[in-house]
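Peer 1: Return a 3D structure for these sequence lines:
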Amino acid sequence: MSTGQRRIVRALVDTHGRTYADEAGIRLRDTPQPLYRLLVLSHLLSARIRGSIAVATARALYDAGLRDPRRMAAADWQERVDALGRGGYRRYDERTATQLGEAAALLTERWGGDLRRLRKEAGGDLDRERRLLREFPGVGPTGVDIFLREAQLVWPEAGPTLDPKALQGARRLGLPSDPDRLLDLAGKTEPAVLAAALVRAAVDEGVAEDTLERAG
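Peer 2: Model prediction:
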């Protein structure tokens, strides 16, 4: 395994190794509110919109008090639209406002507002977790990938994993597209942090260029 590839991974992680949850101000723990906020963030990030806008919108929803499923479901549609707009999420605001309300109602009614109960229902079966997560309106395969990519920090059965978008970033950097080789290159780096950094390289050519320049 080349020293050059290790330098690239180190430069990437050192400069861009920050999870999206952390950027959105979510102190991720295996407790109801952080997990719910991660679900909302994953929903927002899965749309064809800049990650920075999705992160800003997740913060705007939190600042508006829509920080748990009960409050999200109780808010009226216009309140959700306005919060989305303040975050810059205007292209999809009306549809997303509806989906967020429906998803919050489903989480509240079926799992008591607690994603840990969804996890318990899945019984440690990751494929089952994926299927259950996809029941939330607006959360498709990409949204599930994003959620589990970050949730692996607190849900061990979800990792270690690098999703397809992370592997796309690896290819852009000239790194192996085999997850095991990438994890080996990253050493003790948390897989969720490595995955987030690789995703940033996938979606932002500037990140990839900066990383390669730093790696020399």
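
Peer 1: okay, CA-based contacts and neighbour counts for the rest of this
Peer 2: Will do.

Peer 1: So the spatially most central residue of the chain: helix, strand or coil?
Peer 2: Of all residues in the chain, the one closest to the mean position by C-alpha atoms, centre = their mean is Ile146, 3.8 Å from it. Counting by DSSP: H, G, I helix; E, B strand; the rest coil, the backbone at Ile146 sits in helix.

Peer 1: isn't it right up against Ser42?
Peer 2: Yes. Counting by C-alpha atoms under 8 Å, Ser42 is a contact partner of Ile146 at 5.5 Å.

Peer 1: picking that back up, against Asp76, how distant is the residue nearest to the centre of the chain?
Peer 2: Distance, Ile146 to Asp76, using C-alpha to C-alpha, to the nearest Å: 27 Å.

Peer 1: And the biggest helix by length in the chain, what does it pack against?
Peer 2: Secondary structure of the chain per DSSP state H: the longest helix is helix 93-111. Using 3 or more C-alpha pairs under 8 Å, 6 or more residues apart in numbering; DSSP states H and E, the elements in contact with helix 93-111 are helix 69-74, helix 77-86, helix 115-122.

Peer 1: Now tabulate these in JSON lines and tack on mean neighbour count and distance to Ala105.
Peer 2: Output for the helices and strands packed on helix 93-111, formatted as JSON lines (neighbours: other C-alpha atoms under 10 Å; distance: least, C-alpha to C-alpha, whole Å):
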{"stretch": "helix 69-74", "mean neighbour count": "20", "distance to Ala105": "5"}
{"stretch": "helix 77-86", "mean neighbour count": "20", "distance to Ala105": "13"}
{"stretch": "helix 115-122", "mean neighbour count": "17", "distance to Ala105": "13"}
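
Peer 1: related to what we said a few turns ago, how far does the longest helix of the chain sit from the chain's center?
Peer 2: Here helix 93-111 shows a centroid-to-chain-centroid distance of 18 Å under the convention C-alpha atoms, centre = their mean, to the nearest Å.

Peer 1: Tell me the buried residues in it?
Peer 2: Judged by neighbour count using 16 or more other C-alpha atoms under 10 Å, the buried positions of helix 93-111 are 93-94, 96-108, 111.

Peer 1: can I get the helices and strands packed on helix 93-111 in JSON lines with distance to Phe136?
Peer 2: Conversion of the helices and strands packed on helix 93-111 to JSON lines gives the following (distance: least, C-alpha to C-alpha, whole Å):
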{"stretch": "helix 69-74", "distance to Phe136": "12"}
{"stretch": "helix 77-86", "distance to Phe136": "17"}
{"stretch": "helix 115-122", "distance to Phe136": "11"}
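
Peer 1: Here is a second sequence; please produce its structure as well for comparison:
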Amino acid sequence: MSERSTARALVREAGTTYAEQAGIALADKPSPLYRLLVLSVLLSTRIKAEIAVAAARELGEFPTAERMRDSTWQQRVDALGRGHYVRYDESTATALGRGAELVLDRYRGDLRRLRAAADGDPAEVQRLLREVPSLGPVGAHIFCREAQAVWPELRPHFDAKALSGAEKAGLPADAHRLGELVPADDHARFSAALVRITLEKGLLQEITASA
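Peer 2: This next block holds a predicted model:
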């Protein structure tokens, strides 16, 4: 199978983004971007992706930075618990409250202002994201990996986990070469698929067998 055929098969069979899985209809609007930020915080800890996604769904009851800030610490802990995000629930509940305050104080609750502050520089987007409590470099990459669907200046964004998946699939472990294999609008889905084949045992074999 050619590299392009492999890439298309991965997008088709495993290209559900983590935002989609968490019930986030991603758009360049304050609420879905904030919910993606929360999801990125949850995914950046040492916990299974499906648990982080489930917790993000539960935290969807606080869909804006203002609603998150105004929630109680216990409400956040309870939402995380319903998603079985129990190992880091207390520290994460604290971090989410502090992160909401930062987003409100610095960007008036609208991460499009962070985008504007970065002035089209992907590295600056990541630097600003790393200021969010409990996000860090891994979480910033996760946010950019998904946000490239609506922030085209981030494309192509394939982080270390996605590049590892590319290598596993026999594809170039280079972001720009990967970006050439699928349409730009599919970069986020392709990146998600590459991550999934590193995390879900046997998935790559299933996809290549059915292609």
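
Peer 1: now the strands: where do they sit in structure 2?
Peer 2: With DSSP state E as the criterion, structure 2 has no strands.

Peer 1: Return the residue of structure 2 aligned against Gly113 of structure 1.
Peer 2: In structure 2, the residue paired with Gly113 of structure 1 is Gly109, using TM-score structural alignment.

Peer 1: mind checking what Ile197 of structure 2 lines up with in structure 1?
Peer 2: For Ile197 of structure 2, the aligned position in structure 1 is Ala201, judged by TM-score structural alignment.

Peer 1: Arg57 of structure 2 too?
Peer 2: Match for Arg57 of structure 2 (TM-score structural alignment): Arg59.

Peer 1: what's the closest non-adjacent residue to its match?
Peer 2: Distances taken as C-alpha to C-alpha, 6 or more residues apart in numbering place Ala24 nearest to Arg59 of structure 1, at 6.0 Å, with adjacent residues excluded.

Peer 1: give me the number of residues near the one you found?
Peer 2: The number of residues packed near Ala24 of structure 1 is 20, by other C-alpha atoms under 10 Å.

Peer 1: again with Glu213 of structure 1
Peer 2: Glu213 of structure 1: 11 surrounding residues under other C-alpha under 10 Å.

Peer 1: show me where structure 2 has helices.
Peer 2: 3-14, 18-21, 30-43, 49-58, 65-70, 73-82, 89-107, 112-118, 122-129, 136-147, 160-168, 175-179, 187-199, 203-210.

Peer 1: Glu153 of structure 2: which of those is closest?
Peer 2: helix 122-129 (6.9 Å; C-alpha to C-alpha).

Peer 1: sorry, back to before: distance of the residue nearest to Arg59 of structure 1 relative to Asp184 of structure 1?
Peer 2: From Ala24 of structure 1 to Asp184 of structure 1 the distance is 28 Å (C-alpha to C-alpha).

Peer 1: before we move on, what about Arg128 of structure 1?
Peer 2: Distance, Arg128 of structure 1 to Asp184 of structure 1, using C-alpha to C-alpha: 28 Å.

Peer 1: Between the two, point out the one with more neighbours.
Peer 2: Arg128 (15 against 12).

Peer 1: can you tell me which residue in structure 2 aligns to that one?
Peer 2: Matched to structure 2 by TM-score structural alignment, Arg128 of structure 1 sits across from Glu124.

Peer 1: how much space between the aligned partner of Glu3 of structure 2 in structure 1 and Leu173 of structure 1?
Peer 2: Aligned by TM-score structural alignment, Glu3 of structure 2 pairs with Gln5 of structure 1. Distance, Gln5 of structure 1 to Leu173 of structure 1, using C-alpha to C-alpha: 9 Å.

Peer 1: now swap in Asp63 of structure 1 and tell me
Peer 2: 36 Å.

Peer 1: what about those two, which has more around it?
Peer 2: Between Asp63 of structure 1 and Leu173, counting by other C-alpha under 10 Å, Leu173 is the more crowded of the two (22 against 11).

Peer 1: Provide a list of residues in contact with the equivalent of the more buried one over in structure 2.
Peer 2: Mapped onto structure 2 by TM-score structural alignment, Leu173 of structure 1 lines up with Ala169. Ala169 of structure 2 makes contacts with 6, 204, as judged by C-alpha atoms under 8 Å, 6 or more residues apart in numbering.

Peer 1: on that earlier part again, quick one: what's aligned to the residue nearest to Arg59 of structure 1 in structure 2?
Peer 2: Ala24 of structure 1 maps onto Ala22 in structure 2, by TM-score structural alignment.

Peer 1: And for Ala158 of structure 1?
Peer 2: So, by TM-score structural alignment, Ala158 of structure 1 is matched to Leu154.

Peer 1: For burial, what's the neighbour tally of its match?
Peer 2: Around Leu154 of structure 2 there are 21 other residues, counting by other C-alpha under 10 Å.

Peer 1: Does it touch Gln148 like I think?
Peer 2: Yes. Assessed by C-alpha under 8 Å, Leu154 of structure 2 is found in contact with Gln148 at 5.1 Å.

Peer 1: Now the longest helix of structure 1 on structure 2. Mean distance?
Peer 2: Helix 93-111 of structure 1, aligned to structure 2 and superposed, deviates on average by 0.6 Å (mean C-alpha distance after the TM-score superposition for structure 1).

Peer 1: mind listing what Tyr62 of structure 1 touches?
Peer 2: Residues near Tyr62 of structure 1 by C-alpha under 8 Å, 6+ apart: none.

Peer 1: quick one: it from Ala122 of structure 1, how far?
Peer 2: 28 Å.
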